[in-house]
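S.K.: A predicted structure for the sequence below; I have some questions about it.
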Amino acid sequence: MINWQANVYPKQFSGVKCRKRQKINPPLVLTIGFIVLIMLGTGLLMLPMASTQPISWLDALFTATSAVTVTGLVVIDTGTDLTVFGQSVVMLLIQIGGIGFMTVAVISILSLGKTLGLQQRLLASRAFDTNDLTSVIKVAKYVLVYSLVIESVAFCLLFISWFDDYGALKSAYHSLFYTISAFNNAGFALSGDSLSAFKGDITVNVVITALFIIGGLGFTVLIDIYKQKRWSLLSTNTRLVLIATLVLNCIAFILIFFFEHANPTTLAPLSTSEQILTAWFQAVTPRTAGFNTLPIDGLSQDSTLLTMLLMVIGGGSVSTASGIKLGTFVILILAMRSYLKQQTTVTVFNRQLSDKLVIKALSVMILYLFIAFTSIMIITKLEQGSLLDITFEAISALSTVGLSRGITGDLSAPSQLIIILLMLIGRVGPLTFAYCFARQHSQPLTYPTTSIQIG
């Protein structure tokens, strides 16, 4: 793992210019980078040409934050309150926020014919979650190319599907907007009811869900699949993410169909084929996609609780998704299994996980829960709404999902500011955000072991 506050850098490093040695805190720099991007987006959305009617600075800030953090929570109607210019700003912010502004920064530096210094590589390596400083340029290129290729294919499929209904120009624009929004797990839509009008459209359901599932796997997983091409050669992380994604999606689909098939406000009025498509869409969207084809406030309590659990889990690391991340969730499950079996190590696929990795996963979970419950308590004190609605909103924001039970626009200014902060924390990651304020302390001494009763 990279020393994020390192004072000592290698004297020689292939392809890296070692300049003045100084402290660097990548988590803080990354967080500031997101904040700067949000401020720029807010300024652009405040321009008269960005909206059909004047919007407040808070609405602009909320929208820009939601776009940069690829959340999808909205306080204004993207399709009617924003002009084409304003919607284009949202698309640009989603794209940069989804693939990561460090990817854009690295590609921009290279396109200008410049080289990356050591500090720049340290920042990029933190963003890409890799310890190999020599690979950051390749990873950035892979991320950009994969994003453009996948989005191009999806754009063509959606364009063909919508051509007869919308015509060439409108079909192209809608296809571009929804492709970028879906692949980056943003959930922004040009209609107030999201994609509810397409609940029976096979092409739209398959393409949109494929986009946010692929985007939520993680770029390191996609790179590994491209390079290895054989299951036996894939890394442990890749195999774990693929299996866990499949299992979670299938379980969620079965449960949503079972919970909602008789619900008159959701699946009951639909045909069998529409029920299957809609249940599938609703099952896979909570893991940070943000689109919906069912009214979220019409879901049964069973489905609502399941949706919140899926939002907490989120997608893969180094992806366009957030949450505690799929790897974190699986590691905690494996750790619990090992303890119940009275095993001294945590293993997966005949590989042993380090104690440090297990502690990191536990830290992410505890930080997430602490931030979530603290924000829920504060918002509950500020608002008079339902505890279920507020909890759902807070988790959706922290997991950068974008699903809502309809209270976003009704929240007071202080509560909206809390949601904005939650979206930012969710995008950079609770642990990364905590590292912005934490100081590293060496522990040269070892102490006698002791025991504390638990369980």
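M.R.: Everything's here; your move. Numbers count the residues shown, from 1 in each chain.
S.K.: rest of the way, CA atoms for contacts and neighbours
M.R.: Noted.
S.K.: ok, now which ones touch the nearest residue to residue 85 once chain neighbours are set aside?
M.R.: Closest residue in space to residue 85, ignoring its immediate chain neighbours: residue 50 at 5.4 Å, by CA to CA, 6 or more residues apart in numbering. Residues in contact with residue 50, defined by CA atoms under 8 Å, 6 or more residues apart in numbering, are 44, 82-87.
S.K.: one more: residue 364?
M.R.: Applying CA under 8 Å, 6+ apart, the residues contacting residue 364 are 324, 328, 430-431.
S.K.: returning to what we had before: dump the contacts of residue 50 to CSV, plus neighbour count and secondary structure.
M.R.: Converted to CSV, the contacts of residue 50 look like this (neighbours: other CA atoms under 10 Å; DSSP: H, G, I helix; E, B strand; the rest coil):
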residue, neighbour count, secondary structure
44, 18, helix
82, 23, strand
83, 18, coil
84, 17, helix
85, 15, helix
86, 23, helix
87, 22, helix
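S.K.: hmm, residue 143 and residue 107 touching each other?
M.R.: No. Residue 107 is beyond contact range of residue 143, at 10.2 Å (criterion: CA atoms under 8 Å).
S.K.: who has more neighbours out of the two?
M.R.: Neighbours per residue (other CA atoms under 10 Å) separate residue 107 from residue 143, with residue 143 holding more: 23 against 15.
S.K.: and the more buried one, how far from residue 333?
M.R.: Applying CA to CA, to the nearest Å, the value for residue 143 to residue 333 is 30 Å.
S.K.: quick revisit: and which of the contacts of residue 50 is nearest residue 421?
M.R.: Of all the contacts of residue 50, residue 421 sits closest to residue 44, with 20.0 Å by CA to CA.
S.K.: could you pull out the strands for the stretch 201-350 of the chain?
M.R.: 346-348 (DSSP state E, counting those that start in this stretch).
S.K.: and the comparison structure, right after this:
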Amino acid sequence: MAVIREKRKFTPVQILALGFAAVIVIGSILLSLPVASRSGTRTPFIDCIFTSTSAVCVTGLITLNTSVHWSYFGKTVIMVLIEIGGLGFMAFATMFSLILGKRITLKERLVMQEAMNSFSLQGLVKMARYILTFTFLTQAMGALLLSTQFIPQYGISKGIYYSIFHSISAFCNAGFDLTGNSLVPYSNNAVIMLTISALVIVGGLGFYVWSEIYNYKKIKRLSLHSKFVITMTVFLIVGGAILMFLFEINNPGTIKDKNVGEKILSSFFAAVTPRTAGFNSISTSDMTTAGKFLTMILMFIGGSPGSTAGGIKTATAGVLLMTVVSVIRGKDETEIFKRRINKDIIYRAFSIVVMSVGLVVTVTMILSITENGAPFEYLIYEATSAFGTVGLTLGLTPKLSAIGKIVIALTMYAGRVGPLTLALALAKNKRKKASSIKYPEDKILVG
């Protein structure tokens, strides 16, 4: 008798995780080709994997200087990987399907729903079109503004390439740069700093939010999600900028010697970029301890759901914060803008934070063994940056051991896919059968 093997069916969450892994592998192979390096020789494969993972996971941590090591072919591969990683491979798969006139199947729509963190299946193809159009138009505008500064410096062809690369990197919250020293050479250039900041904020706010803002005249209202995400984003940027200004104002290694306008600009940028772009205009290693710790907090929180950013997300942090506020006020329910939040959402937010803290702690402990002699703040900073897919470092990344590179690469992958997968799994895996057994209620002392 012929043995009929049942075809394994992957869940949408598994397809997303495998899809990102497949793109990373393809990117690694392309970067390992001799034509990808400026010297024309093969790059060590572990560095190719690290760079590809960093690009697809829109992180920005690098073991090899992007400007110096890679040829224009290699840089273009990195740029394409950033775009795919930021928007999600499903968005590009949908784009090619639409171009070829193929019908989007139900299974593909389910994967799209997971990838876009959407509430329903309705209007997903239209949303995918909107995401692609919005992304390319925003990146084109960003590149146009950046070209006014890069073309006079580098010439037409190189200036246009640099403008496109940095616009894509900023919008996708990747943090890769072609200057060799991030944006430190342009710390006093308001056009570049503000353009990059705007791209980072737009990319990190979420496509769903921008869709509602765009259609505000028709719908006449914003959803609770959009209002809450915008509020949290403004709070973190403004609050972070004020604190960073206070922490670094007397630090000669960062902003002490700048004029008032430059100090404000640098403080603002230092509050924007950890969420989760990875550019820096001042030396991260020369920051005060308070400045580094604030950066780690911002990196851990990250951007908003359904965006190009990483971290636990603004909504997750905000829900837990409002839960604490509600408990202090003696309320039984978490309330946000006069709306009651379902306890399942609170449980999911709590689970995401606990799992994320556990991941950062575990990675820090492993690095403390593999990177013997490195200061503790360097290790936890690196682990937080990798998890939040930020790309900021205190200088440890290029010095990582082979095991350290693998650990950080896996952390970047977990940061891009893991928390998202966990959130989606917790959100969608509903219990098929409610338990008929209810145990007696009892008490445990806490606090």
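M.R.: Alright, I've got the coordinates. As the structure is a computational prediction, the values presented were derived from the model and not from experiment.
S.K.: residue in the second structure paired with the residue nearest to residue 85 of the first structure?
M.R.: Under the alignment (TM-score structural alignment), residue 50 of the first structure maps onto residue 36 of the second structure.
S.K.: counting neighbours, what do you get for the aligned residue in the first structure for residue 146 of the second structure?
M.R.: Superposed on the first structure with TM-score structural alignment, residue 146 of the second structure falls opposite residue 158. Neighbours of residue 158 of the first structure under the rule other CA under 10 Å: 21.
S.K.: residue 158 of the first structure and residue 205 touch, don't they?
M.R.: No. Using CA under 8 Å, residue 158 of the first structure makes no contact with residue 205, being 10.2 Å away.
S.K.: run a quick neighbour tally on residue 113 of the second structure.
M.R.: 22.
S.K.: residues contacting the nearest residue in space to it that is not next to it in sequence?
M.R.: Spatial nearest neighbour of residue 113 of the second structure, chain neighbours left out: residue 121 (6.2 Å); criterion: CA to CA, 6+ apart. Contact criterion CA under 8 Å, 6+ apart gives 109-110, 113 as the residues in contact with residue 121 of the second structure.
S.K.: what do you get if the cut-off is 10 Å, keeping everything else the same?
M.R.: 106, 109-114 (CA atoms under 10 Å, 6 or more residues apart in numbering).
S.K.: and in the first structure, which of those residues remain?
M.R.: Counting by both residues aligned by TM-score structural alignment, their matches' CA atoms under 10 Å, the first structure reproduces these contacts from those: 106, 109-114.
S.K.: not counting its neighbours along the chain, what's nearest the counterpart of residue 104 of the first structure in the second structure?
M.R.: Structural alignment places residue 104 of the first structure opposite residue 92 in the second structure (criterion: TM-score structural alignment). Leaving aside its sequence neighbours, residue 92 of the second structure sits nearest to residue 84 (CA to CA, 6+ apart; 7.1 Å).
S.K.: give the aligned equivalent of the residue nearest to residue 113 of the second structure in the first structure.
M.R.: Aligned counterpart of residue 121 of the second structure in the first structure: residue 133 (TM-score structural alignment).
S.K.: circling back: where's the residue nearest to residue 85 of the first structure relative to residue 154 of the first structure, distance?
M.R.: 27 Å.
S.K.: contacts only, for residue 233 of the second structure.
M.R.: Residue 233 of the second structure touches 201, 204-205, 227, 239, 272, 275, 302-304, 314-315, 318, counting by CA under 10 Å, 6+ apart.
S.K.: with residue 410 of the second structure instead?
M.R.: 50, 53-54, 363, 386-387, 404, 416, 418.
S.K.: what do we get in the first structure for it?
M.R.: The pairwise alignment with the first structure assigns residue 410 of the second structure to residue 421, based on TM-score structural alignment.
S.K.: swap in residue 380 of the second structure?
M.R.: By TM-score structural alignment, residue 380 of the second structure lines up with residue 391.
S.K.: circling back: how far apart are the host helix or strand of the residue nearest to residue 92 of the second structure and its match in the first structure?
M.R.: Assigned by DSSP states H and E, residue 84 of the second structure belongs to helix 72-87. Helix 72-87 of the second structure, aligned to the first structure and superposed, deviates on average by 0.4 Å (mean CA distance after the TM-score superposition for the first structure).
S.K.: hmm, who's touching the helix or strand following that helix?
M.R.: Toward the C-terminal end, the helix or strand that comes next after helix 72-87 of the second structure (DSSP H and E) is helix 89-100. Contact with helix 89-100 of the second structure is made by 15-16, 19-20, 23, 56, 81, 83-84, 101-104, 108-109, 111-116, 125, 127-129, 131-132, as judged by CA under 10 Å, 6+ apart.
S.K.: that's all I had, so thanks and see you.
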